[in-house]
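Trainee: Structural data only, the sequence is not supplied:
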């Protein structure tokens, strides 16, 4: 049979099925295959909020979307070119976002009358046979039956054999796009090394899917996506949570400090705890606390004891940690608080993404409690942001809030593994002896005698002879650290703590502005995970003949010193956010510039097309 191979520059695939159908595994393995081939990749795992919704229902649909290309991609794609639908619910949930002409690979065995009704289709209708999908290229493949037949020789119970249909689907899609298979075969053999029978069965299902694509006449055309250019060095795909965990380990190494994580499991931050718990050989101690308050309390205690204290959470947990963050502000000890944001308020949308914790990170404490706030912009950037958060915390003796979100935490992209000596050295500069002379002319230790440049106080490890001092939440006297209720001293300490955070801006590099022709009158300013969609939208605007500038903020408190001058250079400034305009409100309050806010709170990242439309509309009004 003749089959045509068509080269394409990029493809978006969405695997969708029940939460027990292994869609995350299939998507992750396809991503690994594409990255190994040399494609650039960007992914978006889309989890259901229900722990275990009834099988075949709309709330139980789990999906994994990946874009792979022969060029740099910064998003997982607005819409899928290929949808793999393992049941009617997966088709119904994802069809509204599918463009006409897209390919649908549907498991025909699952489109039974019962499953169709559970998915909300009218009784007696079947989209695979009623021509309602005529606008798409439909491939109704009996994935379940083919998988069971392929594994007949293994004599598995039918239910166990059916569970391998995700590998059959992965093999078919791998054939369709000419992806290498060796890594997946090796992965399956390693994953099921303790159960060789299951390893062989899954490999057989994967191979059967590939062979089905090779021999069937249903797929007359396959596609090939060439490799993308790659910068020199070692690369791997990495999720945001894993990159953040690695960044904390690397920063602790550069500071010569043991890393202590005090944490309570919460979606979508739990994977950081899981990853760090596997890295004890790097001097990492993990403590799974009974609640959020205990987690940060233990981390702050570790910081008091001379370790790098870290706690991880999401929005609801950050609220619970607020009092202890305030205590860390008062103690002026280094502490890193990682907030992997999710949809809120309250329990909200645990498995969906949002950027709505900015105000909480900036202001969510009693009293004047200034805390540096940073945000990562991509899965790989979570590593660099973690290193930067640790550097600031240790150098300035302050708690630091590092913002990520569900989109970054679970998404993945290629990442160049840095050499350790590329990272900044972080000097904890522990106090080792007296630093002042008392009224009697004797050497003494003053715990709030500050570094003249950073305004950081000494970090004295308990038990160091001669460095005994008082700690606690009550206000301390300048220099001596004694409890003080003096009004003038309190104002001095409050203003000094604010000045310490503001002073960080002096060492921040100038903002990077992407303005290729230098003539743009519109600036798109983002923060956090909007970086990828904004970059892609600006590229499309320029490709269509438009002119637009782009800048992105990592540091949200303090804001970069040159931000005001940058904003003043442009006639219009557009700020897209996955909240109701929190950064836009902050900018309007601080700078005499016309700030336009573009917001969404759908639990999903921005689509490139909607950003492009918004940018072009703003540019047309200039």
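Mentor: Looks like it arrived, so ask away. Model, not experiment: these values are computed from the prediction.
Trainee: okay, CA-based contacts and neighbour counts for the rest of this
Mentor: Fine.
Trainee: okay, which residue is most central for the protein?
Mentor: Here the mean C-alpha position of the chain is nearest to the C-alpha of residue 408 (CA atoms, centre = their mean), at a distance of 1.6 Å.
Trainee: Surely that residue touches residue 375?
Mentor: No: look at residue 408 against residue 375 with CA atoms under 8 Å: they stay out of range, at 10.8 Å.
Trainee: Around the closest residue to residue 247 other than its chain neighbours, count how many other residues there are.
Mentor: In space, not counting the residues next to it along the chain, residue 247 is nearest to residue 383; the distance is 4.2 Å by CA to CA, 6 or more residues apart in numbering. By other CA atoms under 10 Å, 28 other residues sit near residue 383.
Trainee: List the contacts of residue 383.
Mentor: Residues counted as contacts of residue 383 (CA atoms under 8 Å, 6 or more residues apart in numbering) are 240, 243, 244, 245, 246, 247, 248.
Trainee: Presented hereafter is structure B, for comparison with structure A:
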């Protein structure tokens, strides 16, 4: 649905939009998507996000394996998924276009950085000719924008090399999309000022790139229409909301459970994607009596947590599928000793070491039966990123009430995705 709004440049009202930002791992697509999401949350839309990282460790620039993307679905009503087909694809290079074009429906808008569509870059991903010129994109509304050149031009008065100036092109794209969807500019500007407070020149350059993108949308004839998605005021019960990811909600749930139980929180953990964020977050909360221990391996992590449970702490260990396999013996020991222990499994794809940045809900049978002898363990599974808070509280309640280890099964999409969360009243 789109209704025209009278006055000024043509503004059309939409009920929902799915946007996907895509580019190289170093192009800042996750930061761009995160900042657009923060502005959308502040505006009052319901939203759901899907960050998609490459499984490889920094694949060569400009290759299909190195494409990183961030998808955001926002609406004026209650939504439940980050969407399937993007209405808008922002492609920072040929690899990003080729990796994502199959998901984009005909008639959707595609914004491309034409500066990156060089003969060498096209050849690297198997394009025989430029898709911007060979007619293969005729079914889409394509906006060719020299993003890189315009960013460099906007920053010509700054003491930056061309390479340093080019790094701000994601902020140019953010400014353009913020104008296009009538997102408030104050949020990104405040964020950039705070993030680069110790580097005022870098802050000023990023702000200039953001404003240049906004102004380009305002003045160019290529973007004759901007869009508006009204706040989802009827979708939310009354309360105070914030945008939250699954791992952050889970971390807060663990701290809240420890306060409710009046027990110190102890995390024994070995870093593993996509669970490491919980270790990073809980290490910041020593003021709430939280102790974090980064162990030398998965077995040491759960062994230390089980010892903390024996000593009277609310004990937690975090991991993914490969770690659950290693922890199974100690989980069986916790069952035998009747000790409360939270084993948090942020699931990822594939057997063995698998695909760290891809997701599957692949560990249910391992969680149910992956121990020797008779050792049943309750399992709690959140349904959305915000629900991870309540799931952590419920898992802790079961563990402490029934003196048993509890497995909490989240996954990579819930862990890294985000949505509005109603902050609970402490009472």
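Mentor: Good, I have the coordinates. In this text the structure is predicted, and so the values were computed from the model without any measurement.
Trainee: quick one: which of the contacts of residue 383 of structure 1 sit in helices?
Mentor: 240, 243, 244, 245, 246, 247, 248 (DSSP state H).
Trainee: Can you tell me which of those residues are buried?
Mentor: Burial by neighbour count, judged by 16 or more other CA atoms under 10 Å, picks out 240, 243, 244, 245, 246, 247, 248 from these.
Trainee: Out of those residues, give me the two with the largest separation.
Mentor: 240 and 248 (12.3 Å; CA to CA).
Trainee: Tell me where the stretch 1-150 of structure 2 has helices.
Mentor: 29-43, 94-100, 119-124, 147-154 (DSSP state H, counting those that start in this stretch).
Trainee: counterpart of the longest one in structure 1, which residues?
Mentor: Meaning helix 29-43 of structure 2. Residues 23-37 of structure 1 are where helix 29-43 of structure 2 lands when matched by TM-score structural alignment.
Trainee: hmm, back to that, can you tell me which of the contacts of residue 383 of structure 1 lies closest to residue 1 of structure 1?
Mentor: Using CA to CA, these come closest to residue 1 of structure 1 at residue 240, 43.9 Å.
Trainee: For that closest one, what is the corresponding residue in structure 2?
Mentor: Per TM-score structural alignment, residue 240 of structure 1 is aligned with residue 246.
Trainee: likewise residue 205 of structure 1?
Mentor: Match for residue 205 of structure 1 (TM-score structural alignment): residue 209.
Trainee: Now do that match: how many residues are near it, please.
Mentor: Count around residue 209 of structure 2 with other CA under 10 Å applied: 30.
Trainee: For it, which non-adjacent residue is closest in space?
Mentor: residue 172 (4.8 Å).
Trainee: wait, what's in contact with the one you found?
Mentor: 147, 151, 209, 210, 211, 212, 213, 214.
Trainee: got it, and residue 203 of structure 2?
Mentor: Residue 203 of structure 2 neighbours (CA under 8 Å, 6+ apart): 192, 193, 195, 196, 197.
Trainee: The last one and residue 259 of structure 2: what is the separation?
Mentor: Look at residue 197 of structure 2 and residue 259 of structure 2: by CA to CA, to the nearest Å, they are 34 Å apart.
Trainee: swap in the fourth one?
Mentor: Per CA to CA, residue 196 of structure 2 is found 35 Å from residue 259 of structure 2.
Trainee: What's the PyMOL line that selects buried ones from the contacts of residue 203 of structure 2?
Mentor: Buried residues among these (16+ other CA under 10 Å), as a PyMOL selection:
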select buried, resi 192+193
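Trainee: which one in structure 2 is aligned with residue 88 of structure 1?
Mentor: Checking with TM-score structural alignment, residue 88 of structure 1 has residue 94 as its match.
Trainee: With residue 294 of structure 1 instead?
Mentor: Using TM-score structural alignment, residue 294 of structure 1 lines up with residue 300 in structure 2.
Trainee: hang on, its match in a strand?
Mentor: No: assessed with DSSP: H, G, I helix; E, B strand; the rest coil, residue 300 of structure 2 is helix; it does not lie in a strand.
Trainee: For it, which residues are in contact?
Mentor: Applying CA under 8 Å, 6+ apart, the residues near residue 300 of structure 2 are residue 268.
Trainee: and what of residue 239 of structure 1?
Mentor: Going by CA under 8 Å, 6+ apart, the list of residues near residue 239 of structure 1 reads 379, 380, 408, 409, 410, 411, 412, 413.
Trainee: Please report how far the nearest residue to it once chain neighbours are set aside lies from residue 47 of structure 1.
Mentor: Nearest non-adjacent residue to residue 239 of structure 1, counting by CA to CA, 6+ apart: residue 412, 4.2 Å away. From residue 412 of structure 1 across to residue 47 of structure 1, the span is 15 Å (CA to CA).
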